[in-house]
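Student: heads up, no residue letters with this:
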């Protein structure tokens, strides 16, 4: 990241850690196609299998249950499109990442399935009773229930283990998108009780272009592509050797990153205290729920998040207006709306997400930069309303 700037957008992408960069450069220098049987190919294969073991260990899975993808979006699409081949509705939460919501909508349309959205409460929490109500109304077991482990905008952590228990009792498999959670809270397949887990390397200090689908014991997954035997014939094509090596190295460092999270949570609490002191109308969306220690979704109703983000960028601070995948779009975000906020607050929501590189000095500087921006925008809005 550029020297002197404050980077507070780790949920969009975390800076590449040194271990991942070293592993990638080593793999690039070594080269090789992991499908080749000669020594260079075998060494490439060994790098991939070592990375697979590290990713599996990070979530308490077996190496053979890890299939590498190009990222979290592909992982989510693979799981959902595979599930849509089965009878029954696709049941997903109303606050999912677009790679789940849009994939489920398209898969349901193409397969002639119903799409059910699980509502959240005011704090962005998917309550078990909300899922239970949907399950009880279904004429047959759903093809899939999908609820993210932690929301990418609010950071709210969902009760996945209880939701998975309800899904299984209704005869449905359970998927959880853990892209934002991995590296910020402990993630264990067995404790979550899910059948499918999706991961993204660049959210946890790994490279862009690498992700994974983790399947539980006995969980079915169908290929979307054909023409090769790579990744247990689930994703044919020559593997992204450098990306996978970097992903494995980042996964190996997750325990150390988790050790930083108490400090980061303290920084987030200080940040929210300072920002709310700037204006009594600033809200912390999801503040009443258990959240990722690094994530804060804030809103000053009546102001435009895009304008705040641009002003901060000009003054040397990087954040997002809601989800980074929505960059370039205007309008109210679907997550605040699903939480019951009106357009006035939903259009104002901006996300600050911290990482191990951040310090108390960053928080103080950010608050100092934001203060005159909020004051100026509020005065301008008041003036327009008076006119």
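Tutor: That came in fine, so what should we check first? Keep in mind that what you see is a predicted model, and the values were worked out from it rather than measured.

Student: CA atoms for contacts and neighbours, from now on please.
Tutor: OK.

Student: count of residues packed around residue 42?
Tutor: 16 (other CA atoms under 10 Å).

Student: let me redo that: residue 224
Tutor: Residue 224, neighbours per other CA under 10 Å, totals 14.

Student: residues touching it, list them.
Tutor: 78, 81-82, 234-235 (CA atoms under 8 Å, 6 or more residues apart in numbering).

Student: try residue 27
Tutor: Contacts of residue 27 by CA under 8 Å, 6+ apart are 44, 47, 241-242, 245.

Student: Using the three-state scheme, assign residue 95.
Tutor: Following DSSP: H, G, I helix; E, B strand; the rest coil, the label given to residue 95 is coil.

Student: Tell me how far it lies from residue 339.
Tutor: 8 Å (CA to CA, to the nearest Å).

Student: So for those two, which residues contact both of them?
Tutor: In contact with both residue 95 and residue 339: 120, 124, using CA under 8 Å, 6+ apart.

Student: Who has more neighbours out of these two?
Tutor: Neighbours were counted for residue 95 and for residue 339 using other CA under 10 Å; residue 95 has more, 28 against 20.

Student: Comparison target, given below:
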């Protein structure tokens, strides 16, 4: 029996979204063409725009189509910064929380290296929630130099919900536009762009039961955005590129469904999440739940735990061999496992951070999935700990041998 508990990475397409995608893939027409087929494709694009806008509390003119969450985040960070700098050269500070997705962090670091930005990483507490006092102090000291603030709606690793109402209120006092990556939030918690007071918001198709390769940046119509892509001038001149009517139609169906069934979905996955966490704590008493303990302050589908003495990658492979697919929640660069920047920002030490697992539920998740995880996890933890202990002993022996070796500098 195979168990898939990595819905935060990507979740299966909804049957309705699949049907719409296949239906529109059979049609021909570039939405920018003026003939009959082109106009038909344009109608699909604009109807999809209206459906996404209505579902997320936005105006249709505020929906800018992109190829997904990463592009939307890049457009928000780079486009907002460049537009603000063009209007006011003193606006150089780029504020982002330390636990943002790399789709926000990496362009922010790039802007600091290549575009003259002064990057400010805002600290978080032990639950992964932005420290409002630190944000307040930063804005009071340098608010007139801030180009933008980016704070995600919900953290993709530990599930922490950010206090966006307070964040937006603080930023407003200093005229600082706020962007939020809401890729994980849509469909799990209520998301209303207008009510949030945000200036820009990111959403992605494959996280809500739609296809991959499509997403949107919701951006206030009067918000200055410098394009990152140049070409045909589509999407009000902000995002050039031929629009894929089939992907957009499928995406719109998925967003509508995710929002319409958000409450019942949240109740379903939260029950599974709570049963899983309780079971893990019984089976592996020293496992530590990361993120807020209060379920009202975290995503309902998210369970993120660290297992002392384990390497998360070892646990992942052991569980995978038992038919359970999960995530470590950590980055792997050039084949070298790295502890999660999110956990490190929360104050978790490196050794504990390396023993992380993220288990996330979706529409297809069932109670039997929880049972299977609890059946195979204890043995996987024992084997991972044994492997980790053996590795540490080998490393210690090598260190001791190197320390006692004679000095042979210059000898070949």
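Tutor: Nice, thanks for sending it over. Here the structure is a predicted model, which means the values were calculated and not measured.

Student: Just flag the most distant two among the contacts of residue 224 of structure 1.
Tutor: 81 and 235 (13.5 Å; CA to CA).

Student: Translate residue 347 of structure 1 into the numbering of structure 2.
Tutor: By TM-score structural alignment, residue 347 of structure 1 lines up with residue 354 in structure 2.

Student: Settle this for me: its match is touching residue 314, isn't it.
Tutor: No - using CA atoms under 8 Å, residue 354 of structure 2 makes no contact with residue 314, being 10.0 Å away.

Student: give the contact list for the match of residue 347 of structure 1.
Tutor: Residue 354 of structure 2 touches 306, 310-312, 330, 338-340, counting by CA under 8 Å, 6+ apart.

Student: from the residues you listed, which ones fall inside helices?
Tutor: Counted as lying in helices by DSSP state H, out of the contacts of residue 354 of structure 2, are residue 312.

Student: residue range for stretch 233-249 of structure 2 in structure 1?
Tutor: Counting by TM-score structural alignment, stretch 233-249 of structure 2 corresponds to 229-245 in structure 1.

Student: next one: stretch 200-220 of structure 2
Tutor: Using TM-score structural alignment, stretch 200-220 of structure 2 pairs with 196-216 in structure 1.

Student: Contacts for the match of stretch 233-249 of structure 2 next, please.
Tutor: Under CA under 8 Å, 6+ apart, the answer for stretch 229-245 of structure 1 is 20, 23-25, 27-28, 33-35, 44, 47-48, 51, 67-69, 206-210, 221-228.

Student: Okay, buried residues for it please.
Tutor: Within stretch 229-245 of structure 1, the residues that count as buried by 16 or more other CA atoms under 10 Å are 230-231, 233-236, 239-245.

Student: try stretch 126-135 of structure 2
Tutor: 126-132, 135.

Student: Check stretch 40-54 of structure 1 too.
Tutor: In stretch 40-54 of structure 1, counting by 16+ other CA under 10 Å, buried: 40-45, 47-54.

Student: The closest residue to residue 221 of structure 2 other than its chain neighbours: how many residues sit nearby?
Tutor: Excluding its sequence neighbours, the residue lying closest to residue 221 of structure 2 (CA to CA, 6 or more residues apart in numbering) is residue 62, at 5.6 Å. Neighbour count for residue 62 of structure 2, taken as other CA under 10 Å: 23.

Student: Next, residue 37 of structure 1: secondary structure please.
Tutor: What three-state DSSP gives for residue 37 of structure 1 is coil.

Student: Which residue of structure 2 is paired with it in the alignment?
Tutor: Residue 37 of structure 1 maps onto residue 34 in structure 2, by TM-score structural alignment.

Student: Its match and residue 42 of structure 2, how far apart?
Tutor: 9 Å.

Student: can you check residue 232 of structure 2 too?
Tutor: Taking CA to CA, one finds residue 232 of structure 2 at 15 Å from residue 42 of structure 2.

Student: same thing with residue 271 of structure 2?
Tutor: Taking CA to CA, one finds residue 271 of structure 2 at 42 Å from residue 42 of structure 2.

Student: secondary structure element for residue 274 of structure 1?
Tutor: helix 261-278 (DSSP states H and E).

Student: residue boundaries of the helices in the stretch 51-200 of structure 2?
Tutor: Under the criterion DSSP state H, counting those that start in this stretch, the stretch 51-200 of structure 2 carries helices at the ranges 69-74, 80-87, 102-114, 132-142, 164-172, 193-196.

Student: and residue 398 of structure 2, which of those is closest to it?
Tutor: Taking the helices of the stretch 51-200 of structure 2 one by one with CA to CA, helix 102-114 is closest: 35.3 Å.

Student: ok, residues contacting that closest one?
Tutor: Contacts of helix 102-114 of structure 2 (CA under 8 Å, 6+ apart): 69-71, 73-74, 77-78, 94, 96, 117-119, 150.

Student: give me that answer again for 10 Å
Tutor: 69-78, 81-82, 92-100, 115-121, 150-152, 180-181, 331, 341 (CA atoms under 10 Å, 6 or more residues apart in numbering).

Student: Find me the equivalent region of it in structure 1.
Tutor: The aligned range for helix 102-114 of structure 2 is 98-110, by TM-score structural alignment.

Student: next one: stretch 62-74 of structure 2
Tutor: Using TM-score structural alignment, stretch 62-74 of structure 2 pairs with 65-77 in structure 1.

Student: same check, this time on stretch 166-184 of structure 2
Tutor: So stretch 166-184 of structure 2 sits over residues 162-180 in structure 1, by TM-score structural alignment.

Student: Which of the residues in the matching stretch are classified as buried?
Tutor: 163-168, 170, 172-180.

Student: Among these, which pair sits farthest apart?
Tutor: 170 and 180 (27.4 Å).

Student: chain center to the host helix or strand of residue 250 of structure 2, what's the gap?
Tutor: Here residue 250 of structure 2 sits within helix 245-260, counting by DSSP H and E. A distance of 19 Å separates the centroid of the chain from that of helix 245-260 of structure 2, by CA atoms, centre = their mean, to the nearest Å.

Student: One more: stretch 121-136 of structure 2?
Tutor: 18 Å.
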